[in-house]
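[1] With the sequence up front, the predicted model follows.
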Amino acid sequence: MTSTAGAPPTHNTPADLALGFLTGGVIGASLTAFIGGCVVGRAPLVLTGLVLPAVYGLVFFLATLPRRVREAAVAPRTALAVIESREAVGGETSDVPVRFDLSVVPEDAPAFRVEIRQDVNVVELADYRPRAVVVVEYPPDRPWKTRIVKRPTPEWEERAAVAQVDSVPGPAMKSETPEGCSSGLLNLFGLLLGAAAVLLLFRADLFGSQGGDSGAPEPSVSSSSSTTTVTSSTVTVTSATGTVALGPGKSMLDEGELRAAVESLTQVAGRRQVLSVVVRDRLLTVVFSLTGGKRAGFDPRSLPYDRVPGLVEEAGTTVGAESPRSWQLTADGVTGSLTLMVVVTDGGSTGTLRADGRGKVLRKSGS
C-alpha cells in the first residue's frame, strides 16, 4: 500500500500558551493568598486562596464544554498503520508504557507519521514488533491522539494480516508535545504575576501598614493569648481571661484610668460578656463568659466607673483610713444581678463594703 505524506498539524497554539499563563497566575495568586492568610490570620485571604482555584476550574470547565462536546461528537477514523519503532519507557506492572513511532495510512486522507505512548501488556508486547501492521483509531481533527486498537473487528484484523504498508517520510507528530522554553517562561511569569497581585491588593493585611502608619506598637499574638502594650499599659487576653496592667505612677483610682483600661481590653478581646471583674490599684482582671454558654454575664463597660474611688474611700473609713494601704474591688454578675464588693486592708485591719451595680452602698463592716 503506497502512501502520500501530509503536512503534520500543530497543536501547540497561542491559546495553549495563554491558558498556561492564566493557570500559572491562578496558582500563584491562590497559593500566596492561602499561605499569607494562614500566617497573618486573615480569613478573607484564606477564603480567596480556596475559592479562586475552584472558580477558575468551574469557568474553565464551562468554557471548554462546547469544544469537548464537539470533539466527542466526531466519530473516530479507523486506518492501518505500520510500527516503525517501539521503546518501552518504564513500568513495573503487567502493563508497560511503550512509545510507538507509527506510519498511519488512511484510505481517504493523507498519510501521516505520529509518535504515541500507550500501555501494552507484557504478554502482548511481542505482537507489536517493528514493521508489524496494526489497526489504529484517531479523531480526524486530532491525529496526534492516535491509539492502537488491541481488539479490532474481524474485517480490520484480516486486512491488517495481509496488507503491506509503506513508511511515511517526514517528522512525526507527538501526542505528548514537550513544552518549550517560551511556554515554561510564560507559566512562571503568570505564577509570579499572580503572587504579586495578591501581595499588592492585600498589602495592608499582610504587612500591617495600618499599624505602621499610626506608629502604635503591634500586638504579639500566639495560639493561646495575645498581648498588647499601649503607652504604659499592658493588655493580655486569653480565651478565658483578660488583664490590664498599669505602668509605674498610675492607679485605677485616677480619673478615667479604669474606664480607659476597660476600653483597651474590649478593643483587643471584642465586646464579650464577662462573669466577674477584679480591680486592684494597678491591675484589672476579667473572667469572660463562655462563648455560646447560657451562664449569666454583664458588659464590663457598664461598671459605675465614677463611683469606684468613692467606694474605696468609704470602705477605708471602716478601718479608720481614707487612703488604705491595699484595696480590691470585685464585680460579680454570675447570679444575674451585678454586685460590687470592696475589700480594704490597712495596718492589720480589714474592711468590706457591698454595693449594687449602680454603686449604691448596701452595707459595710470593718474588723
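    Ah, there it is. Numbers count the residues shown, from 1 in each chain.
[2] CA atoms for contacts and neighbours, from now on please.
    Noted.
[3] and the next element down the chain from the longest helix along the chain?
    Longest helix in the chain by number of residues (criterion: DSSP state H): helix 43-73. With elements assigned by DSSP states H and E, the helix or strand that comes after helix 43-73 is strand 77-88.
[4] Would you mind pulling the contact partners of that next one?
    With CA atoms under 8 Å, 6 or more residues apart in numbering as the test, strand 77-88 has contacts from 96-107, 128-140, 160, 165-167.
[5] same deal with stretch 105-124?
    With CA under 8 Å, 6+ apart as the test, stretch 105-124 has contacts from 3-8, 78-81, 94-104, 143-148, 165, 168-176.
[6] Mind checking which of those residues are buried?
    3, 5, 8, 78-81, 95-104, 143-148, 165, 168, 172-175 (16 or more other CA atoms under 10 Å).
[7] Which of those fall in helices?
    Short answer: those have none in helices (DSSP H).
[8] What about those residues, which are in strands?
    78-81, 95-104, 147-148, 173-174 (DSSP state E).
[9] Give the other helices and strands that the longest helix of the chain contacts.
    With contacts defined as 3 or more CA pairs under 8 Å, 6 or more residues apart in numbering; DSSP states H and E, helix 43-73 has these neighbours: helix 14-40.
[10] Okay, buried residues for the helix it packs on please.
    Under 16+ other CA under 10 Å, the buried positions of helix 14-40 are 17, 19-34, 36-37.
[11] The structure to be compared is supplied as follows:
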Amino acid sequence: MGTTGQGQRDLNEANGLAGKGRSGAGRVLAALRLAVVSAVTGAALAALVVGVILKDVPVFATGGGVLVLLILLAFLGGRRGAGRDEPPALRTALARIEDLRATGGETADVPVTFRLTVAPEPEDGRPAYRVRISQSINLVDIPAYRPRGIAVVEYHPEKPWDVRIVTRPTPEWSRRAEEAEIDSAPESSLVRDPDGGEGAWCLLVLVTLLAGAALVVLLFRGELFASDDSRGTPKESSSSSSASRTFSTSTTVSGPSSSLLALGRMRVTAMELEARVDSAYVTSISIEDHRMAVRGDSARPLTETVHLQSLPYELFPGLVREARTTLGVRDPESWRIDVTPGTGAEVGPRVRVTVSGEEGTAHLDADATGRITERRAVGEAG
C-alpha cells in the first residue's frame, strides 16, 4: 500500500490549501461572532450594575433584557444543534509511525506524542496526510510502537486531525498492519486542529467582554461621577453672601419585620436621609427600632460634623445586643443610638447606645470603629 509519488504530493498540497482557506474563513467568522457576543454580554452586565447604582430602571431593564435574549438565543442554538443529524462514525485506517516520544512516566499509562502518516482507505477518497497526536499508552504496550512501524488508527472523516491509535485492533486489522507498507506523506500535508488555540479564544472573550463593559461605563461616566461626588463631598455655597442653613429630617420604617437592626437597613436608610437633606455631613444622628433622624448645620466646620456614610452601621446591631444583655436591664423595653461629633481629645464621632427597662436606664459608649470604650450599667452614675 504505497502513498508516494509526485501526483500524490500535488493532491496533498491542493487539498491542504483548500482546507486552509476554508478553515481560515471559518475561524475569522467564528472570532467575529464570539467577539460580538462577548462585547454585548459585557455591556449588558455593566448596564445592570450602572442601573442599580444610578437607580435608573430603563438602563437596568435594558441590560437584563439583553441578557435574557442572549440566554434564549443560546438555548435555541443548542436545540437546533441537537436536532441535526448524527456525525459520521469514525473510520478505521492504517498509519505509519514517523516518530514518537514519551512525555511522562509516573503512572502505568504513559503520555506519548506521535507523528503519524495516516493512509485512509481508497473508498474514503482522502489522500494520506500527516498528523501529530498525544495519547496515553500502557507501559507494557509501548515496545509495540516504534518508528517506521504500522499502527491501526481511527479518525473522524470531517476532522482528520482527530486521530486515535487503536491499542486492541481486530485480528483482521492486525493482519493488515503486519503486511502493509506505507510511505511517509510530505510535511506539507500536516493537519492541525483549527480550534486548538484555546488560549487565544479565551483572551479574545476577556478583551471584548471588558471592552463592552467599559463602553457602557464611559457612556454614563457623568452620572456615575456626579453621583459619587454628591455622596462624598459637602455642598459649598455658590456665593459668599449665601446664608448658612440648618436642617433636620427623619424617616420611619413600618411593619413587624422592618426593624432598623436588620442587616443593611441602617445604611440604606442613612443614604435616603442624605439624599433628602442634600448633604453627607450632619451634627447628630439618632436611631431607634423603627426611626432614624439627622440634624445638621452648614455653618459648622467639618471637624464638628459626622459623615453619614463613614459610620460602621453593620456593627451597630451588635452594640445594641451587647447593651441589652450586659448592662443589668433584664427585659429592655426600648433602645436608642445617638451619634455625635467627637469633642476634646476624642478622635472621630462618639456612639452611645442607651437601653431602658423596669430596672432603669443604662448605656455604653463606642468609638467610630465600633469598639466599646465605656459601660454604664443600671444604677451607676454617669
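    Thanks, I have it. Bear in mind the structure is a predicted one, so any value in this text is a computation, not a measurement.
[12] What's the local residue count around Val120 of structure 1?
    Residues lying near Val120 of structure 1 (other CA atoms under 10 Å) number 20.
[13] What's it aligned with over in structure 2?
    Under the alignment by TM-score structural alignment, Val120 of structure 1 pairs with Ile137 in structure 2.
[14] what's downstream of the helix or strand where that match lies, the next helix or strand?
    If you go by DSSP H and E, Ile137 of structure 2 is part of strand 129-138. With elements assigned by DSSP H and E, the helix or strand that comes after strand 129-138 of structure 2 is strand 150-156.
[15] quick one: that following strand to strand 91-102, angle?
    Here the directions of strand 150-156 of structure 2 and strand 91-102 differ by 120 degrees (axes from the mean of the first three to the mean of the last three CA atoms, to 10 degrees).
[16] Strand 150-156 of structure 2 aligns to what range in structure 1?
    Here strand 150-156 of structure 2 aligns to structure 1 at residues 133-139, judged by TM-score structural alignment.
[17] contacts for the matching stretch?
    For stretch 133-139 of structure 1, contacts defined as CA under 8 Å, 6+ apart pick out 74-83, 104, 128, 144-150, 152, 156-157, 160-161, 163-165.
[18] one more time with 7 Å
    Contacting residues not belonging to stretch 133-139 of structure 1 are listed as 74-83, 145-149, 152, 156, 160 [CA atoms under 7 Å, 6 or more residues apart in numbering].
[19] can you give me the offset of it from its chain's centre?
    Offset of stretch 133-139 of structure 1 from its chain centre (CA atoms, centre = their mean, to the nearest Å): 46 Å.
[20] Same check on stretch 263-274 of structure 2?
    In terms of CA atoms, centre = their mean, the centre of stretch 263-274 of structure 2 is found 28 Å from the chain centre.
[21] Give the buried residues for that stretch.
    Met266, Arg267, Thr269, Ala270, Leu273, Glu274.
[22] Over to stretch 151-166 of structure 1?
    Within stretch 151-166 of structure 1, the residues that count as buried by 16+ other CA under 10 Å are Pro152, Trp156, Glu157, Ala160, Gln164, Val165, Asp166.
[23] what range in structure 2 matches it?
    Here stretch 151-166 of structure 1 aligns to structure 2 at residues 168-183, judged by TM-score structural alignment.
[24] In structure 2, what residue corresponds to Leu311 of structure 1?
    Leu311 of structure 1 maps onto nothing in structure 2, by TM-score structural alignment.
[25] let me redo that: Pro76 of structure 1
    By TM-score structural alignment, Pro76 of structure 1 lines up with Leu90 in structure 2.
[26] How about that match, nearest residue that isn't a chain neighbour?
    Nearest non-adjacent residue to Leu90 of structure 2, counting by CA to CA, 6 or more residues apart in numbering: His156, 4.9 Å away.
[27] For the one you found, the count of nearby residues, please.
    For His156 of structure 2, the neighbour count with other CA under 10 Å is 16.
[28] which stretches of the stretch 201-350 of structure 1 form strands?
    For the stretch 201-350 of structure 1, strands defined by DSSP state E, counting those that start in this stretch occupy the ranges 220-221, 225-230, 233-238, 241-245, 274-279, 283-288, 326-332, 339-346, 349-356.
[29] Just tell me the aligned range of the fifth one in structure 2.
    To tie it back to what came earlier, the one meant is strand 274-279 of structure 1. Under TM-score structural alignment, there's no match for strand 274-279 of structure 1.
[30] List the buried residues of that strand.
    Val274, Leu275, Ser276, Val277, Val278, Val279.
[31] Would you mind getting the angle between that strand and strand 283-288?
    Put simply, strand 274-279 of structure 1 runs at 170 degrees to strand 283-288, going by the same axes, to 10 degrees.
[32] name the helices or strands packed onto strand 274-279 of structure 1?
    Helices and strands touching strand 274-279 of structure 1, as assessed by 3 or more CA pairs under 7 Å, 6 or more residues apart in numbering; DSSP states H and E, comprise strand 283-288, strand 326-332.
[33] Adding mean neighbour count and distance to Val46 of structure 1, write the ones you listed out as CSV.
    Shown next, in CSV, are these (neighbours: other CA atoms under 10 Å; distance: least, CA to CA, whole Å):
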stretch, mean neighbour count, distance to Val46 of structure 1
strand 283-288, 21, 28
strand 326-332, 20, 40
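[34] can you redo those as JSON lines with distance to Thr236 of structure 1?
    Shown next, in JSON lines, are these (distance: least, CA to CA, whole Å):
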{"stretch": "strand 283-288", "distance to Thr236 of structure 1": "10"}
{"stretch": "strand 326-332", "distance to Thr236 of structure 1": "19"}
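[35] Among these, which comes closest to Val221 of structure 1?
    Closest of those to Val221 of structure 1 is strand 283-288, at 18.5 Å (criterion: CA to CA).
[36] Identify the residues contacting the closest one?
    Here strand 283-288 of structure 1 makes contact (CA under 7 Å, 6+ apart) with 240-246, 272-279.
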